[in-house]
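A.B. asks: Requesting a structural model of the entry that follows:
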Amino acid sequence: MNQGNRAYNFNAGPSALPLAVLEKAQQELLDFRGTGMSVMELSHRGDVYEEVHNQAIARLKDLLSISDDYEVLFVQGGGSMQFSMVPMNFLQPGKTAAYIMTGAWSEKAFGEAKLFGEPYHAASSKDSNYRYIPKLEDIKFQESDAYVHLTSNNTIFGTQWREFPDTGSVPLIADMSSDILSKPIDVNQFAMIYAGAQKNLGPSGVTVVILRKDLLEKANTNIPTMLQYGIYAKNNSLYNTPPTFGIYLLGEVLNWVQETGGLAELTKRNEEKAKLIYDAIDASNGFYYGHAEPESRSLMNITFRVKDEALEKQFLAEAKKEGFVGLNGHRSVGGCRASAYNAVPYEACKALSQFMVQFQAKHS
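C.D. replies: Presented below is the predicted three-dimensional model:
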């Protein structure tokens, strides 16, 4: 184990947070900005917290170049709550919803939509156990679509969209929980983006929603108050007590991104980190092999197997002893998974790559 007593954290989520952010939070924990209180103790109606809240929104708008055509909301309930809120708000009677199926989270989102309307599969890679992202030309939409939904990165299967479909006048909604802020995106291509914070944005407990105002105007209001996007927008996400500490940390993570050099620098770092591990897989002559097809590989979640099941168990056991945390693959895929989110340092990925090479040399 390196980095003092810090683990090599490859957890899929909640995941690594920037050390600088944790250290700042530690310093400010008991006395936030001279208040004599922790940020967790501040009133969410007070000026000090309101500045924290608005600063987080402003930083996200700056980093993603979000125009005034969009609302930025902080919602609780994780990405899973969004699986329900999206159809409750936008799947009108007589309309359909196109879901592009690329993994477990797409399946869960689709299952929730079935409770409220008529979703269908516009494309799917389930036939291969979600090894690839469907080609754009294979995605089939319907004229009755209220929206199109996709999951931009698939944590369990290790696949990620390289480019997104052009849905024309039909709103495109994306679950970006596991790769938001990992690379530049054109927000204007989407009517809505949502993301649980616990991968790249901060701790668990807060979900970011980026919602175009013209879609918001069409939202259903005949649903419970706390499930209406309009309530969050009208009240600056302060209708009820928000997860104040999570939003504070989210704002500090965004500040860290800005100080690091923004999305261009993070993209470079993420590509370099992922390459270290993929190179170890590709150069192993089959000792390691990936789950995702090469053209669909994720920079965030690197999924792979060891050629022999007994060796795979030994690999994971030895890796754990060496201080690597969270390398077990999801039960639906098995094997190994290294989640190299923004805050996972280059050194951790280099150490894992070197461990993989050394393990292979011992057991080939």
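
A.B. asks: When you work out contacts or count neighbours from here on, use the C-alpha atoms and nothing else.
C.D. replies: Will do.

A.B. asks: longest helix anywhere in this protein?
C.D. replies: Ordering each helix of the chain by length in residues (DSSP state H) puts helix 262-282 first.

A.B. asks: Which strands or helices does that helix pack on?
C.D. replies: helix 244-260, strand 288-290, strand 301-306, helix 346-363 (3 or more Cα pairs under 8 Å, 6 or more residues apart in numbering; DSSP states H and E).

A.B. asks: Pick the most deeply packed of these.
C.D. replies: When neighbours are counted by mean count of other Cα atoms under 10 Å, the highest per-stretch mean among these falls to strand 301-306, a mean of 25.

A.B. asks: looking just at contacts, which helices and strands does it meet?
C.D. replies: The contact analysis (3+ Cα pairs under 8 Å, 6+ apart) places strand 301-306 against helix 262-282, strand 288-290, strand 336-339.

A.B. asks: C349 contacts K273, doesn't it?
C.D. replies: Yes. Taking Cα atoms under 8 Å as the contact criterion, C349 and K273 are neighbours in contact, 5.7 Å apart.

A.B. asks: so how many other residues sit close to the residue lying closest to M101 once chain neighbours are set aside?
C.D. replies: For M101, the nearest residue in space outside its immediate sequence neighbours is S124; the separation is 4.5 Å by Cα to Cα, 6 or more residues apart in numbering. One way to gauge burial is a neighbour count; for S124, by other Cα atoms under 10 Å, it gives 21.

A.B. asks: Between the two ends of stretch 84-96, how far is it?
C.D. replies: The first and last residues of stretch 84-96 sit 15 Å apart, counting by Cα to Cα, to the nearest Å.

A.B. asks: Could you also give me the structure for this next sequence, so I can compare it with the first?
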Amino acid sequence: MELAATRDILADLIGYPTVSFDGNLALIAYAAGRLSDCGARISIMPDETGQKANLFASLGPEIDGGIVLSGHTDVVPAEESEWQSNPFELREADDLLFGRGTCDMKGFIAATLAMAPHYAALDLKRPVHFAFTFDEEVGCFGAQQLVAELQRQEIRPSVAIIGEPTEMRIIEGHKGCYEYTTEFTGFEGHASTPDLGVNAIEYAVRYVSRLLEIGADLKQNAPVNRFTPPWTTIQTGCFHGGSARNVIAGHCAIDWEMRPVRRADVDYVKRTIRAYCEEILLPAMQAVSPDAGIVTHVVGEIEGLEPTDDNEARAIVSALTGATDADVVSFGTEAGLFQQIGISTVVCGPGSIAQAHKPDEFVSLPQLQACLDMLSGLQDRLTA
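C.D. replies: Next up, the predicted model:
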């Protein structure tokens, strides 16, 4: 029965095209309505634009020590021409449910909403919380706002299960994700006299070259760990600059990221690239044009999830799923933000990360059933 309800709810959720650059308010209202019908205490937390919001809902006593079931509501874009069907309309074939967000990660959200009436009917001794966030895909902005609000309201859950697609494996650790845009302001001029200008593209290239050198150092000196790859990675994703072949580029911007295996690497990268700018690049640029500059904008700085010896969330999910081990992954989630405020956290959810962000994304019905089995088993933990 729960599987059929989950499928129907998932169909509703997929129908809300909550691409990160759009709003998610309709989906939040839908989820809030279902949880409110169960008697949940509802808190909707809008962002500063009023176009997006987090939902935090609770069942059970208003005490510390609750269990959080968390998922993000936003999805990446879907180009309909690349899909076999409308990406925002659920399609079922051979026990697979297709649609944007089915595995990443509306399948998990649907399962929690399907279980909510069952939790509400119990004599709960421990609260269960539903945390649905916005803008995970572009910087975990919703979760950052959510955990800050939990601290402000002195809401203290002790366990969080983040339902990202792991094929129901327990993930106890992942790398952080630090994203930046670095802008270079040069001085335009005619290409025939390059010494009279400051070519922003050329200085950006030197900056990227230094990042590559730093990345090589990190690879050479990586600590022993279980990540793949086992070193802090640095990657340049986008490069924008210039106006014409024969014009000295007056502006350039690069989008880059690093995924650290440890916090010390973050400090090393920031310290090293800042020193390179201040001691090498900026003096050379400003010797020609005092107004030349380099500015780095933080897109998002998300801490990793650190494996710990004492992890209540891991113990609970292990008992519920039968998994005897826990793994680490290189992709990022919101889990580290919950861990930062003292909540024991793991990542475990239906579907495969291999399907995320691709055309014809899907989650299988057996995976949803395995998730429901875990969530159903949680009932004993909530009533003891």
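
A.B. asks: TM-score them against each other, please.
C.D. replies: Superposed pair, TM-score by TM-score structural alignment, normalised by the length of structure 1: 0.25. Supporting alignment: 136 aligned residues with a Cα RMSD of 6.0 Å.

A.B. asks: returning to what we had before: so which bits of the longest helix of structure 1 are buried?
C.D. replies: If you call a residue buried by 16 or more other Cα atoms under 10 Å, then helix 262-282 of structure 1 has these buried ones: 262-263, 266-267, 269-271, 273-278, 280-281.

A.B. asks: re earlier: could you redo the helices and strands packed on helix 262-282 of structure 1 as TSV and give each row distance to Q55 of structure 1?
C.D. replies: Listed next are these as TSV, based on distance: least, Cα to Cα, whole Å:
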stretch	distance to Q55 of structure 1
helix 244-260	7
strand 288-290	41
strand 301-306	30
helix 346-363	29
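
A.B. asks: quick one: the helices in structure 2?
C.D. replies: Going by DSSP H, structure 2 shows helices at 2-14, 25-37, 107-120, 141-152, 200-220, 263-276, 282-288, 312-321, 335-340, 365-383.

A.B. asks: Buried residues, the first one. List them.
C.D. replies: By that I understand helix 2-14 of structure 2. Across helix 2-14 of structure 2, burial judged by 16+ other Cα under 10 Å covers E2, L3, T6, R7, I9, L10, A11, D12, L13, I14.

A.B. asks: Measure how the longest helix of structure 1 sits relative to strand 301-306, angle-wise.
C.D. replies: Orientation check (axes from the mean of the first three to the mean of the last three Cα atoms, to 10 degrees): helix 262-282 of structure 1 against strand 301-306 gives 10 degrees.

A.B. asks: what's the angle between helix 262-282 of structure 1 and helix 244-260?
C.D. replies: For helix 262-282 of structure 1 against helix 244-260, the angle between stretch directions is 90 degrees (the same axes, to 10 degrees).

A.B. asks: Please tell me I have it right and L216 of structure 1 contacts Y229.
C.D. replies: Yes. Distance between L216 of structure 1 and Y229: 7.1 Å, which falls inside the contact criterion (Cα under 8 Å).

A.B. asks: Who has more neighbours out of these two?
C.D. replies: Summary of the neighbour comparison: L216 of structure 1 and Y229, criterion other Cα under 10 Å, with Y229 having more neighbours (23 against 19).

A.B. asks: Look up how far I100 of structure 1 lies from the more buried one.
C.D. replies: Going from Y229 of structure 1 to I100 of structure 1 by Cα to Cα gives 23 Å.

A.B. asks: Likewise for Y120 of structure 1?
C.D. replies: Between Y120 of structure 1 and I100 of structure 1 the distance, using Cα to Cα, works out to 9 Å.

A.B. asks: which of the two has more neighbours?
C.D. replies: Summary of the neighbour comparison: Y120 of structure 1 and I100, criterion other Cα under 10 Å, with I100 having more neighbours (24 against 19).

A.B. asks: Enumerate every residue touching that one.
C.D. replies: Residues in contact with I100 of structure 1, defined by Cα atoms under 8 Å, 6 or more residues apart in numbering, are S106, H121, A122, A123, S124, I139, V148, H149, L150, T151.

A.B. asks: residue boundaries of the helices in structure 1?
C.D. replies: Counting by DSSP H, the segments of structure 1 that form helices are 19-28, 47-64, 78-90, 104-113, 213-216, 229-234, 244-260, 262-282, 309-321, 346-363.

A.B. asks: who touches the last one?
C.D. replies: Read that as helix 346-363 of structure 1. Residues external to helix 346-363 of structure 1 that are found in contact with it (Cα under 8 Å, 6+ apart): 8-9, 269, 272-274, 276-277, 280, 284, 287, 315, 319, 324, 340.

A.B. asks: for those, which one is nearest Y248 of structure 1?
C.D. replies: Sorting the contacts of helix 346-363 of structure 1 by how near they are to Y248 of structure 1, with Cα to Cα, puts N9 at the top with 22.2 Å.

A.B. asks: Sounds good, over and out.
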